[in-house]
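> Coordinates for the following, if possible.
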Amino acid sequence: MHKPNQFDLFGQKRFLPLFLTQFAGAFNDNLFKNAFLVLIAFHGLSTAGLNAATLVNMAAGVFILPFFLFSTLAGQLAEKYDKATLAQWIKLLEIAIMIVAGLGFIWHNAALLMTCLFLMGVHSALFGPLKYSVLPQYLKENEILGGNGLIEMGTFIAILLGQIAGTLLVQHQPHGETLVIWACVAVAIAGYFFSRSMPSAPPTAPDLKIGWNIFSETTKILSHVKQNKTVFNSLLGISWFWFFGSIYLTQFPNFAKDTLHGDATVYTLLMTIFSLGIGVGSLLCEKLSDSKVELGLVPFGSIGLSVFAIDLFFASANLPGTLQTAQSFLMSTSHWRIIIDLFLIGVFGGIFIVPLYALIQIRTEREFTSRAIAANNILNSLFMVVAAGMSIVLLNAGVTVRELLLIAGILNIFVAIYIYTLIPEFLMRFIVWILTHTLYRIKKTGFEYIPENGAVVLACNHVSFMDAMVLAGAIRRPIRFVMDHQIYNLPVMNFICRTANAIPIASTKESAEMKDAAFTAIAQALKDGEVVAIFPEGRITKTGEINSFMPGIERIIKTTPVPVIPMALQGLWGSFFSRKDGTAMMKMPRGIFSKIGIIIGEPIEAANVTRQELENTIRQLRGDWK
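The predicted structure follows:
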């Protein structure tokens, strides 16, 4: 039986045309740009008496500049107009630009080609907010992470293929420029026809008044985004990735030539390995997070970036000075560690960035998503300019390329710590994700009974100190757990509980005030449409059997009548965190990847909820597997 996965989106008209439109645009950007740069670097193309090095650096700035100038406008346009129609307008603009660029190639006019490069930057700046903000309109919530992964994977592969194609075509003399012209125009036309197949995506803010002042609109958008700390810091996280990634991408030519003693084919090989790594990492996100937006992957990705960036520094030391081709480079075992490091830097980069894009899409108001992505593009560009400036300063100060890449890896550690200090939710989810994905293999049944939105109470048997984390790691929606105050205050657990906004509770004997406060908080959470999870036994089992349910569940439902979903945990009895054979967490662990089960039953309407019936239902769900 086929198991649904993100690749199924390629069979959907609501996704494939968008993917192909984005792929064609990214491919064409890099095909044109690399062909232009090769003409400058190897075929003497120049203007105004500027040397090749100056023109190459100018070209990089000219392509980035439109992201500063037009991202705010792009975000507003994507809110005000149908995004599919807007995509068609942008693709028609691309065709016109490529026709003019064709004249630049025919006439060998560097100034005209530089102008077209600027205009292609405008094209990309206009399309950027659209391509990400339309995903929540086209995809279901459980498809958003996979869709982002495919878009990110496709983008980097398109960039790689475009760079290779631009380099190869323009050097196919004497007809290289002609081949580039035909290719650029053909890809632009293909992109337009792909965009015509995109389903309608109605405007989310049709009454929006366009603000033409770049600076005031940028300030306004950034101020709005900053109100949502999680989204704003996600934008900073993505921008940091582009800071980190742009250093690597920019230094690859010199790294290949001066450190690895390779020719141009080695540079192409490094680009291929890095891009494929990002593609693989982007696709892995859905598998690692079970198709939900898992914030715990972000710290996981940042750790991998630094670990393998630091290892690359040591792996690339004291290499033989003989000239290497891609073939000889691959055949030497001394280079395999470098290849693995670069590939895994790409993999962990994909794992880092995809959940952040998805998080922005689901945590930002629908009518503001395009402008949030526009703010992201502005910040990305700013960070990339700062990365370029830092690289120039350090390299001129005598830092080697190897050392510069190491510095980027070390800086990543401090930036990660800073971000996770500001937003502890990332670190909390990472701890939950690591624990639930290393200690257990979870068999899930009945998860379709948990609604995508709306208030509901989850009721589950209580077997171990890990129960809440197992459920939090397995269930897509954020959960407000009602926790015994003693468990709530345990080391590590306290950080997780506070960050997850859990509700501590005590018995009347221990603290009647805390108990009343807990029930007040539960009622408010349910009124706000949240998911509340309780363990009706009131304590962890000492025998493995389900204890009698306490009356608290009836009090909750009487105060706030909402459906109750019965759940049963299986297989946790006897684990390190259970009370089998003595005090929990005071015995030898039984190993990792233990098989456990979570069974979810059909929702019970509030009018039919009694603690005895709920207890009987959960006993039946659990069965004999403790």
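> From here on, just use CA atoms for contacts and neighbour counts.
Will do.
> Gln612: neighbour count?
12 (other CA atoms under 10 Å).
> And for the one 4 residues further on?
Asn616: 14 surrounding residues under other CA under 10 Å.
> just the helices in the stretch 251-400 of the chain please.
Here the stretch 251-400 of the chain has its helices, by DSSP state H, counting those that start in this stretch, at 264-289, 297-315, 326-331, 336-363, 369-396.
> Buried residues in the first one, which are they?
Taking 16 or more other CA atoms under 10 Å as the neighbour-count basis, helix 264-289 is seen to contain the buried residues 266-286, 289.
> Next: the second one.
Neighbour counts over helix 297-315 (16+ other CA under 10 Å) mark 297-313, 315 as buried.
> now swap in the fourth one and tell me
Neighbour-count burial for helix 336-363 flags 337-362 (criterion: 16+ other CA under 10 Å).
> and what of the shortest one?
Within helix 326-331, the residues scored as buried using 16+ other CA under 10 Å are 326, 329.
> And for it, what's in contact with it?
For helix 326-331, contacts defined as CA atoms under 8 Å, 6 or more residues apart in numbering pick out 262-263, 265-266, 269, 335-336.
> just the helices in the stretch 501-626 of the chain please.
Using DSSP H, counting those that start in this stretch, the helices of the stretch 501-626 of the chain run over 508-527, 552-559, 611-622.
> which residues touch the longest one?
Counting by CA under 8 Å, 6+ apart, the neighbours of helix 508-527 from elsewhere in the structure are 455-456, 480, 482, 503-507, 531-532, 556, 559-560, 562.
> to compare against the first, here's another:
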Amino acid sequence: MYSASGLGILATKGEILPSHAPLGFVLMACAVAELYLCYRLPTMTQGSSESFDKEAYLSGKSLKRNLALLQSHRNIWLSVVGIAVFWSISQLLLASFPTYVKAEFNELNTFKVQMIIGFSGLGIIVGSIIAGRFSKQYIETGLIPLGALLVCLMTLLLLSFSSLTPYAIVFFLFGMGGALFVIPLNALIQFHAKEGELGKVLAGNNFIQNIGMLGFLVIGTIASLAQIEVSYLFYLCMVVAIGGMIYVVRLLPFSLVRMLVTLAFFQRYRLNVEGFENIPEQGGVFLLGNHISFVDWAMVQLALPRKVYFVMERSYYDRWYIRIFLDLFGVIPVSNAGSKRALESIAQKLQEGHMVCLFPEGSISRHGHLNEFKSGFELAAKHLESHQAVILPFYIRGLWGSAFSRSHTGFQERRKSFAKRNITIAFGESLDIHSNAQQVKAKVFELSFSAWKSQCEALPTLSRAWIDSAKKWGSEVAIVDSMSGSMSYTRMLAITLILSKLFANQTKEQQNVGIILPASLASSLCNLSLLMASKTIVNLNFTAGQKAIDAAIASAQIKTIYTSQKFMDKLEGKGVALSFPQNVKVLYMEDLIGIVKSNKIDFVCKMIQAILLPSFILKWLYVKGVKNTDVAAILFSSGSEGKPKGVMLSHLNIMSNILQISDVIHARSEDSMLSSLPPFHAFGLTVTMLMPLLEGMLSVTHADPTDAVGIAKAVAKNKVSVMCGTSTFLGIYARNSKVDKMMFDSLRLVVAGAEKLKKDVKEAFVMKFNKEIYEGYGATETTPVASVNLPSEFDADNWELHKASKDGSVGMPLPGSAIRIVDPNTMEELPVGEDGLILIGGHQVMVGYLNDEEKTREVIVELDGIRWYKSGDKGHLDSNGFIHIVDRYSRFAKIGGEMVSLGGIEEEIAKIIKKEEIDESVKYVAVALEDSKKGESVVLLVSGEQEQCQKLESALKDSALPTLFKPSKILYVETIPVLGSGKVDLKGAKDLAEKLLG
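A predicted model of the protein is given here:
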């Protein structure tokens, strides 16, 4: 034989043994290393009381039990057979190929032959990596027929070549196909094995494999002794490979369908699965979840290792051009006329241990939210016992805005990308088969948090997102300022590149940087530039008063504040003269913009960079050392009920909320948003300043939200389509006689937040502008939006209204957010419709309070793997998932043992004002003060014309309100204390009442 170098022939034992001895030493070293690694494995606690039964082992009883266990589960047995077939023919091929090469090609160089065979090992490595990538979070059984096909084709090519070189490719593809075939089968074995039986199943699997390999090795040996040509052994491998693969794929037919679905969607979609461990490996499973697109079924099937029978509307099923394809999937058609038979079919499939998927909404969502869950599935479940099947809730995220969804085409255009779309499907824990529609929908709502998890965790920082947005929208106008004019994305990017370097030098060794600016172009540039400089932005509330500002500066350890001289002069003209500690440096944006304009060469260079350099290079040059979990902004809460708290919001918090809001408002290419809310408020920072700039919407800024005429002119001139404001500000616009109805014609969506939307404001807005106000809900601690009402959509195909709003509610939770109503003392979840403490869960829940871990622990609780914020609000969820708020827990007066809502009293007063035609300029707020006799009493503060105030007092006394609802005292004040956001300063009102009463 040839030596390893191939330079000479080794003829005697004396020559052969020394040349092969090093291989023996290498094998011995590997064996020692294996032994060492075995002893390095951690010692685990024995999970079973079973012990080794020597007698059962020697008699074969143990083996018989293990083999019976394999055969008792069809999918496990088929997987074991498939794996055994592959390794058996592999054994025969590897053993007989050297003989074939020697006979056909007269090749005696064993090194060359073994190197060709070694390509099969390389193929197995590559195939394993590919299979691992496909099956990262779920079992991609679509690879099974693909791998089987590759193995069969390679065995057919074994006798097709006249030179050795092509065999390296054949063995490589053979190994790769084998890995694609074997790895999903091994995963299926582990998935389907019952808890406590996996060890026995794997032992039986190994036994079958070894028996198969040994059997084929014996066949090879007998053939060699009988001097049968090797080509006949190859023919045997072909027949066994083709026969075995057909057997497995035929008995696992849905894997072939999976392959077709995988090939169809792999190029455009990347599927992530959360909660895979919750999927039952056997038994009847009723899959119930949201319906967001025409391809939801494909995502469900791709995520599951078992075949799924889908329930479909018969009108779609009866279309001849897709019916054959649907029958391949075993679709169950359902219609109103023949629903009884369909329900029986569903129940039968579940009784037989199959998976059945139904979308309880009945049709594809037209607004991206969950629709009403129909109760039809409950009728199918009535035919079943609890042990026969379970309900498995799921939530699909990522298809809203795709061409397969029913979202607005403008929104689809905005979300179009050449990159793969990330799709996530989250599975929850199994529910009892007799759970009702409300219970299932509540769990599906919570699952949206899990479905958004992978997407949110991968979100970029705000600075990186800004670069991506600016590069994407380029020369389009990014912002229009009422005072400063307009600016394109590219120009804004160039200026932020300059300012970020300037700010970094000016704030060295400082992390938190203060900003005192209203909604404006200057504010947007300042905030974005500081974020680009990896700083934490702290927009200070310039309406909170000197004491609050000083406290915020001290708490956040601010050493530098950016503001505007013009703005400071305007504040001083309004009686707000701010001063700052001596150790705080104040810099003015006018001076900084002047520096940018004076250095024209630098500006031109940055413009060239902004235009020519790709995003990843700009990020590498200008954004460093920031993670999306780092704190991006510190906002001081409104302080409407006490001392303002510093709320720390991470890049992930803000980016998550921006994505959530953009999804539900269907941000379109033609949209423009009014930005007038001050950025010291979470609503102003996240929703009206950052969101439009990062989502490619035109931002129209106006510094003063109380300037009704100026706001109306900005809306009319720039055809603003989306406007967000507080109830107070929207009321100002509705009451101003100089604001004409036509000025708000362009608005398609008006959202109120930050405070409760007053009924009279909503009605006045509709009466004057014919525009509905949709109320949202949230808190600074939730970045801020947690829920919102939206325009309902009509589905003409099914003659059905997709409700996205409900009077008296603050909407449904945003996708990716969860709402839970609990007992405030025990944290136990309360039934649907029962009032309790509102918990808000989501990726937008704050990092915590600045310098106050104790307070953070008080308001943040972790339940079921979700961080929840205790909102302090009392309310309930209705059967359709809408949130109804009663009042703040702190806004209840305890009078003679009875809890009376101060907000409820104010609502009754609003009705009296409307009924008695009292002037709307009358303002009021109810506060609770200590009372030695009753515990607490209600005091009403009223401001306005004296005659109108007295009219209100008289009407209250004569009203039919319960005694508890009637204020014990009415105090006339010059003005009701109000915060800069427009919200009533409840603490200030209470302090004022106490002061007036001595």
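> what's the TM-score for these two chains?
Between these two chains, after superposing, the TM-score reads 0.55 (TM-score structural alignment, normalised by the length of structure 1); 418 aligned residues with a CA RMSD of 4.9 Å.
> now, which of the contacts of helix 508-527 of structure 1 lie within strands?
456, 480, 482, 503-505, 531-532 (DSSP state E).
> quick one: the residue of structure 1 positioned farthest from its centre from Lys515 of structure 1, how far?
Most distant from the centre of structure 1: Lys509, at 46.8 Å, with distances by CA atoms, centre = their mean. Per CA to CA, to the nearest Å, Lys509 of structure 1 is found 10 Å from Lys515 of structure 1.
> residues near Ala455 of structure 1, how many?
The burial count for Ala455 of structure 1: 19, using other CA under 10 Å.
> Test my guess that it contacts Thr560.
No: using CA atoms under 8 Å, Ala455 of structure 1 makes no contact with Thr560, being 9.6 Å away.
> Let me know whether Pro220 of structure 2 touches Tyr232 as I believe.
Residue 220 of structure 2: Gly, not Pro. No: taking CA under 8 Å as the definition, Gly220 of structure 2 is not a contact partner of Tyr232, at 10.3 Å.
> between these two, who's got more neighbours?
Under the neighbour definition other CA under 10 Å, Gly220 of structure 2 and Tyr232 were set side by side, and Gly220 has more, 20 against 11.
> How about the more buried one, nearest residue that isn't a chain neighbour?
Excluding the flanking residues, the one nearest Gly220 of structure 2 by CA to CA, 6 or more residues apart in numbering is Leu92, at 6.4 Å.
> Check Gln455 of structure 2 too.
Distances taken as CA to CA, 6+ apart place Asn422 nearest to Gln455 of structure 2, at 7.4 Å, with adjacent residues excluded.
> about what we covered before: among the contacts of helix 326-331 of structure 1, which two are most distant?
Asp263 and Trp336 (17.3 Å; CA to CA).
> Please verify my assumption that the residue nearest to Gln455 of structure 2 contacts Tyr269.
Yes: in this structure Asn422 of structure 2 lies within contact range of Tyr269 using CA under 8 Å: 6.0 Å.
> Ser381 of structure 1 -> structure 2?
Aligned by TM-score structural alignment, Ser381 of structure 1 pairs with Asn210 of structure 2.
> For Leu902 of structure 2, see how far away its match is.
78 Å.
> Same check on Thr12 of structure 2?
For Thr12 of structure 2, the distance to Leu902 of structure 2 - CA to CA - is 105 Å.
> How about Lys349 of structure 2?
Distance from Lys349 of structure 2 to Leu902 of structure 2, by CA to CA: 55 Å.
> Of these two, give the one with the bigger neighbour count.
Comparing Lys349 of structure 2 with Leu902 by neighbour count (other CA under 10 Å), the higher total belongs to Leu902, at 26 against 19.
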